[in-house]
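Trainee: pasting a predicted model and its sequence here:
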Amino acid sequence: MKALIAKNLLGHVNMDVNVSIASCLSEITRIIAPNAAYDDDIMKDIFRQIVGAFKNLIG
């Protein structure tokens, strides 16, 4: 879980990497719900990552 939130992965330039990281983070969030795996600031970055990755898939 710590490796997925590394700055070099959350801000990666390759879209395939972004989608893969977003998918993994989404699954982690789903599995451990309702408990947060990370603190609030990191969760904000994670949700930005997820929304940004899937937004770029659409168009």
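Mentor: Yep, it's here. Quick caveat, the model's predicted, so the values are computed rather than measured.

Trainee: only C-alpha atoms from now on, for both contacts and neighbour counts.
Mentor: Will do.

Trainee: which elements pack onto the helix or strand hosting residue 17?
Mentor: Counting by DSSP states H and E, the element that carries residue 17 is helix 15-32. Counting contacts by 3 or more Cα pairs under 8 Å, 6 or more residues apart in numbering; DSSP states H and E, helix 15-32 is packed against helix 7-10, helix 40-58.

Trainee: recalculate using a threshold of 7 Å.
Mentor: On a contact count with 3 or more Cα pairs under 7 Å, 6 or more residues apart in numbering; DSSP states H and E, helix 15-32 meets helix 40-58.

Trainee: tell me the angle the helix it packs on makes with helix 15-32.
Mentor: On the basis of axes from the mean of the first three to the mean of the last three Cα atoms, to 10 degrees, helix 40-58 is oriented at 130 degrees to helix 15-32.

Trainee: this is the comparison structure:
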Amino acid sequence: MAETFIQRKATYFKMETELIAYSVMETELIAYSVMETELIAYSVMETELIAYSVME
């Protein structure tokens, strides 16, 4: 009886650890999409710089 309780407790702990790992991955995904948005913004700025130098 006690052994199954310990096994169950270990299983719950494993699930909880996996949930934490998933939330970390999710946060990294959000960070990557922010970086991607910044890259797009930089390329837009670069295009504007090229446009300004053409106007000059």
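Mentor: Nice, thanks for sending it over. Just so we're clear, the structure is a prediction, and the values are computed from it rather than from any experiment.

Trainee: quick one: TM-score?
Mentor: Comparison of the two superposed chains (TM-score structural alignment, normalised by the length of structure 2) gives a TM-score of 0.36, and 22 aligned residues with a Cα RMSD of 1.6 Å.

Trainee: what is the neighbour count of residue 23 of structure 1?
Mentor: Applying other Cα atoms under 10 Å, we find 16 residues neighbouring residue 23 of structure 1.

Trainee: skip the chain neighbours and tell me the closest residue to it.
Mentor: Using Cα to Cα, 6 or more residues apart in numbering and skipping residues adjacent in sequence, the residue nearest residue 23 of structure 1 is residue 50, 7.4 Å away.

Trainee: what residues of the helix holding residue 17 of structure 1 count as buried?
Mentor: Going by neighbour count (16 or more other Cα atoms under 10 Å), the buried part of helix 15-32 of structure 1 is 18, 19, 21, 22, 23, 25, 29.

Trainee: can you tell me, leaving aside adjacent residues, what's nearest to the fourth one?
Mentor: Ranked by Cα to Cα, 6+ apart and with sequence neighbours excluded, the top spatial neighbour of residue 22 of structure 1 is residue 50, at 4.7 Å.

Trainee: do you know how far that neighbour is from residue 28 of structure 1?
Mentor: 12 Å (Cα to Cα, to the nearest Å).

Trainee: residue 28 of structure 2: neighbour count?
Mentor: 12.

Trainee: and what of residue 46 of structure 1?
Mentor: If you count neighbours by other Cα under 10 Å, residue 46 of structure 1 ends up with 21.

Trainee: distance of residue 55 of structure 1 relative to residue 32 of structure 1?
Mentor: For residue 55 of structure 1 relative to residue 32 of structure 1 (Cα to Cα), the value is 24 Å.

Trainee: then residue 9 of structure 1?
Mentor: Distance, residue 9 of structure 1 to residue 32 of structure 1, using Cα to Cα: 21 Å.
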